[in-house]
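**Q** 3D model of this:
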Amino acid sequence: MNIIISNASSDPIYIQIMNQIRQSILSGELHAGDSLPSIRQLAKDLQVSVITTKRAYEELEKEKLIDSVVGKGCFVSGANKDFIREQHMKRLEEKIIEIIRDSKELNMSKHDLIEHLSLLFEEE
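**A** Presented below is the predicted three-dimensional model:
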């Protein structure tokens, strides 16, 4: 897992960490049961505060994407696949809404957008 922190980003550092770990889990790069770096180790590797990494892990735990085991560390949750799929679908819907708004700014019709999407889908 490779986490990159950007000082130019408007997102707080803990959000950047959270988003990148979440993406690794939802994309399948990290699997249920995989261990995550300790809070202290991640803070050291990223050269950020332990409080920052702790907050990122706490938020991921609230989302049920990771589990904390006292004395053992943090692990990718064994949450059921339907829950993870639902989280992924939610993020996809947000991106689609952004595309719809952008297409409306370009005065594209619904038909044109669907045609363009179909073409790109077939090429991919």
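**Q** make it CA atoms for all contacts and neighbour counts henceforth
**A** Will do.
**Q** packing partners for the host helix or strand of Met89?
**A** Assigned by DSSP states H and E, Met89 belongs to helix 81-105. If you count contacts as 3 or more CA pairs under 8 Å, 6 or more residues apart in numbering; DSSP states H and E, helix 81-105 packs onto helix 13-26.
**Q** what's the helix or strand following the helix it packs on packed up against?
**A** Heading C-terminal from helix 13-26, the first helix or strand you meet, by DSSP H and E, is helix 39-46. Where contact means 3+ CA pairs under 8 Å, 6+ apart, helix 39-46 is packed against helix 50-62.
**Q** this one next, for a side-by-side:
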Amino acid sequence: MDIIIRSSGGPIYEQIVTQVRQAVLRGELKAGDPLPSMRALASDLRVSVITTKRAYEELEREGIVESMVGRGSFITGRDPGHLRDEGLRQVRAAAENAVDTARRYGIEETVMLEIVREIYGGMDNE
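**A** I've put the predicted structure just below:
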């Protein structure tokens, strides 16, 4: 798995987390697969070890990665479906907030749906 850092893509540690998460969801990374060491990844990406450490810690918090002292970091055996479920939960919460805001400002459902399509379609081009 190659991690690609984009200068306009948000914090680097978040880009690392997102790309590892997506690789697990796509089946590119499976239970037991090792991740590069924090130092090796930092060197490859030309970023601080602190950045890769922060990414790996976030991946551990999400239950995607397990780190073992002296052995390295590995993809956990958890079902990748839990990642999708968590993503759906977060999307639903964000959508509920957006709909509440739209209603407060009198924005019609058709306009909201068009905004979502525009945002979603624009993400394909990144």
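**Q** circling back: what's in contact with the helix holding Met89 of the first structure?
**A** The contact list for helix 81-105 of the first structure (CA atoms under 8 Å, 6 or more residues apart in numbering) reads Leu26, Leu65, Ser109, Leu113.
**Q** before we move on, what about stretch 55-71 of the first structure?
**A** Stretch 55-71 of the first structure is contacted from outside by 14-15, 17-18, 22, 25, 39, 74-77, 79, 84, using CA under 8 Å, 6+ apart.
**Q** likewise for stretch 1-19 of the first structure?
**A** With contact meaning CA under 8 Å, 6+ apart, stretch 1-19 of the first structure is reached by Gln20, Ile21, Ser24, Leu46, Thr52, Thr53, Arg55, Ala56, Tyr57, Glu59, Leu60.
**Q** what residue in the second structure is paired with the first one?
**A** Read that as Gln20 of the first structure. Alignment note (TM-score structural alignment): Gln20 of the first structure maps to Gln19 of the second structure.
**Q** residues near its match, how many?
**A** Using other CA atoms under 10 Å, Gln19 of the second structure is surrounded by 16 other residues.
**Q** again, but for Pro34 of the second structure
**A** For Pro34 of the second structure, using other CA under 10 Å, the count is 17.
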